[in-house]
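A.B. asks: Dropping a prediction and its sequence here:
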Amino acid sequence: MEEIRYIEIVAQYQDMVYRIALHDCRNSHDAEDIMQTVFMKLYQKNPEFDSQEHLKHWLVHVTVNECKRLIASPWKKRMEFVQEKEKKEQGQAGAEGYERIREKELLEQIFRLPRKYRVPIYLYYYEEYSVADIGDMLGKSPSTIQTWLSRARKKLKKLLEEVKYYE
């Protein structure tokens, strides 16, 4: 792979790969490791892509597989999840500060969902993939993805009601 093309791909898709890994692993350090592994595989394997969508699909698929590999590792199974404390945002005022707080609350509740629901929620709502595309990426049928999304919405609604998100 040409170095310039590789750098362009990394610059364009690193945020997407990181966010998918973060939604799956719930840990920024693991997400960074996975992102690095995904782009290393891209560079080493140098696969041929038919289109930008094919490239994006490949990156999502490899990211999800790397997350599964990490979570299934013996080391990870022994470790307890430690929630990172986010830095306090300074200089926010008015509606913008309120919206950022609401987004943070929503993200925290999404992280509380079972693992199998987090990635489909992210891919559907943030990356705007269709149910069929998500099913293809995750190796599941579209009806399974639709069921997971429905269950995730119900669980998320319940979690948001518990923290009085709607008030």
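C.D. replies: In hand now; what should we look at?

A.B. asks: Every contact and neighbour count from this point should use C-alpha atoms.
C.D. replies: Fine.

A.B. asks: What lies in contact with the helix or strand hosting residue 146?
C.D. replies: Using DSSP states H and E, residue 146 falls within helix 142-162. Contact with helix 142-162 is made by 106, 109-110, 113, 116-118, 120-121, 131-132, 134-136, 166, as judged by Cα atoms under 8 Å, 6 or more residues apart in numbering.

A.B. asks: A further structure is provided below for comparison with the first:
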Amino acid sequence: MKQKPPHTVEALQSEAFMEHAIEHHRGAVLRLALARTHSATDAQDIAQDVFIKLLRSATRFHDDDHLRAWLLRATHDSCIDLHRQAWRRRVETHEDMAAVADRETWDPAIEEVVNHPVWTAMERIPDKLRCALHLFYVEGYGIAEVADILGCTEAAARTRLHRGRKKLAAELARLEAAGSAPASAHSTAADSNDPTDPAMQQTAY
């Protein structure tokens, strides 16, 4: 049964609504922002921006699924805006982030992603493919929902998943050879020709 937010009037007028949204969906916003930007700092900035947009939004949400999808679309759009603007920081590798960021300030949702062995492979996949994989395998969305959040056709979403899975398998194989990734992750990614194979969820962070 779909969970309903405690208050479905305009978010601008509802503190309870905002508390619910942050408590239940901030982790998903942070994970997608991190998958898109590679930067823990940028991900946290984007999350703040997204929830400010929600606070100012007059959208009436039908249920919690509607709210979550709205937040992830807003996250995706904010990531694109960040990419286009001059204030975007350089793309950081996992090692860079560990060296320059104060990890004590990281949100647990970011720690969960960055510490997962598959993250190193995921961050080397092109942004569009990585976001499609993340939404499908990590957040659990179907093809139509992935397409809606990313603003593309279902055919394009399916293509991104197919290409992303192939690139992920290649990266995992390379990391496995270097001793940096578990063999099970590579075999799961490589065995199926179906880009929407639920078994791929085994590799999700």
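C.D. replies: Looks like it arrived, so ask away. If you're wondering where the values come from, they're calculated on a predicted model, not measured in any experiment.

A.B. asks: TM-score for the pair, please.
C.D. replies: TM-score of the superposed chains, computed with TM-score structural alignment, normalised by the length of the first structure, equals 0.84; 151 aligned residues with a Cα RMSD of 1.8 Å.

A.B. asks: Could you look up the SS state of the equivalent of residue 69 of the first structure over in the second structure?
C.D. replies: Matched by TM-score structural alignment, residue 69 of the first structure corresponds to residue 81 in the second structure. Using DSSP: H, G, I helix; E, B strand; the rest coil, the structure places residue 81 of the second structure in helix.

A.B. asks: Equivalent analysis for residue 58 of the second structure, please.
C.D. replies: Applying three-state DSSP: residue 58 of the second structure is coil.

A.B. asks: count of neighbours near it?
C.D. replies: Residues within reach of residue 58 of the second structure, counting by other Cα atoms under 10 Å, total 13.

A.B. asks: So which residue is smack in the middle of the first structure?
C.D. replies: Nearest residue to the geometric centre of the first structure (Cα atoms, centre = their mean): residue 20, 2.0 Å.

A.B. asks: Show me what that residue aligns to in the second structure.
C.D. replies: Aligned partner of residue 20 of the first structure by TM-score structural alignment: residue 32.

A.B. asks: mind checking how far its match is from residue 109 of the second structure?
C.D. replies: Separation of residue 32 of the second structure from residue 109 of the second structure (Cα to Cα, to the nearest Å) stands at 10 Å.

A.B. asks: ok, now residue 13 of the second structure?
C.D. replies: Distance from residue 13 of the second structure to residue 109 of the second structure, by Cα to Cα: 28 Å.

A.B. asks: same check, this time on residue 159 of the second structure
C.D. replies: For residue 159 of the second structure, the distance to residue 109 of the second structure - Cα to Cα - is 28 Å.

A.B. asks: and if you look at residue 47 of the second structure?
C.D. replies: From residue 47 of the second structure to residue 109 of the second structure the distance is 12 Å (Cα to Cα).

A.B. asks: now do residue 181 of the second structure
C.D. replies: For residue 181 of the second structure, the distance to residue 109 of the second structure - Cα to Cα - is 21 Å.

A.B. asks: Same drill for these two, tell me which one is more crowded.
C.D. replies: Between residue 181 of the second structure and residue 109, residue 181 has the larger neighbour count (other Cα under 10 Å), namely 21 against 15.

A.B. asks: quick one: which of the contacts of helix 142-162 of the first structure is most hemmed in?
C.D. replies: Counting neighbours by other Cα under 10 Å, residue 120 leads the contacts of helix 142-162 of the first structure with 26 neighbours.

A.B. asks: Mind telling me what that one corresponds to in the second structure?
C.D. replies: Match for residue 120 of the first structure (TM-score structural alignment): residue 132.

A.B. asks: Grab the nearest non-local neighbour of that match.
C.D. replies: Counting by Cα to Cα, 6 or more residues apart in numbering, residue 161 is the residue found nearest to residue 132 of the second structure once chain neighbours are left out, at 5.9 Å.

A.B. asks: burial measure for the one you found, as a count.
C.D. replies: 27.

A.B. asks: Aligned against the first structure, show me the partner of it.
C.D. replies: Under the alignment (TM-score structural alignment), residue 161 of the second structure pairs with residue 149 in the first structure.
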